[in-house]
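1. structure of the sequence below:
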Amino acid sequence: MSHLMIVDLARQAILTALLVAGPLLAVALGVGLVISLFQALTQIQEQTLSFVPKLIAIACVFLVALPWMLQVLGKYTTELFRSLPTLPH
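-> This next block holds a predicted model:
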């Protein structure tokens, strides 16, 4: 197996992981930013105030995006398994 093929497989795996994790990370970032702004304006420095809304928002996005995530991961896995017989040893 050549180095270019290994790099290509790793690149595809990383891009798929970023594609699947991207919506969850974006929501966590957005909610964290809003909560941090709220804490700065009200001077409330409670740690759970930041954690609980992020947890709820990520859980909601995860439930909504789960079918799409499974479709992306299934497509990647299927393409990977189909390409295995054509890979040189």
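2. C-alpha from now on. contacts and neighbour counts both.
-> OK.
3. and what about residue 21, helix, strand or coil?
-> Secondary structure for residue 21, judged by DSSP: H, G, I helix; E, B strand; the rest coil, is helix.
4. that one: neighbour count?
-> By the measure other Cα atoms under 10 Å, the count of residues near residue 21 is 13.
5. ok, now how distant is it from residue 28?
-> Separation of residue 21 from residue 28 (Cα to Cα, to the nearest Å) stands at 11 Å.
6. try residue 46
-> For residue 46, the distance to residue 28 - Cα to Cα - is 17 Å.
7. how about this one, so we can line them up?
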Amino acid sequence: MDYENVIQLTSQAMLLCLLVSLPVVLVAAGVGLLVSFVQAITSLQDATIGQAAKLIAVTVTLLLAAPWGAAAVFEFAQSVFKTAVA
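-> Okay, here's the model as predicted:
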């Protein structure tokens, strides 16, 4: 394995990390924004409402996205091992 392959695999690994974490980050940001908007409209100042909503949304997102993320990471690991052996 030469230097260019290592750079390419590192770049692919960073992109894969971004893609696998993106659904959770987007859901957490969206729910946080929505809850903050509702709290601003209703003048609620309780922080636990936002945290509980984000916790539930992120947990559901993790449960739904985990098979896809695990498959993507597993496929990448297989390609890395095939490249390292070849």
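8. so between residue 46 and residue 28 of the first structure, which is more surrounded?
-> Using other Cα under 10 Å, the more surrounded residue of residue 46 of the first structure and residue 28 is residue 28, with 19 against 9.
9. show me the contacts for that one.
-> 54, 57, 58 (Cα atoms under 8 Å, 6 or more residues apart in numbering).
10. repeat that for residue 45 of the second structure.
-> By Cα under 8 Å, 6+ apart, residue 45 of the second structure lies in contact with residue 39.
11. residue closest to the middle of the second structure?
-> With distances taken as Cα atoms, centre = their mean, residue 21 lies nearest the centre of the second structure, 1.4 Å away.
12. which residues touch that one?
-> Going by Cα under 8 Å, 6+ apart, residue 21 of the second structure touches no other residue.
13. how much space separates residue 74 of the first structure from residue 42 of the first structure?
-> Remark: distance between residue 74 of the first structure and residue 42 of the first structure (Cα to Cα) = 45 Å.
14. who has more neighbours, those two?
-> Using other Cα under 10 Å as the criterion, residue 74 of the first structure and residue 42 rank with residue 74 on top: 12 against 9.
15. for the more buried one, pull up the helix or strand it's in.
-> helix 47-83 (DSSP states H and E).
16. in that helix, what counts as buried?
-> Neighbour-count burial for helix 47-83 of the first structure flags 50, 54, 57, 58, 62, 69, 72, 73 (criterion: 16 or more other Cα atoms under 10 Å).
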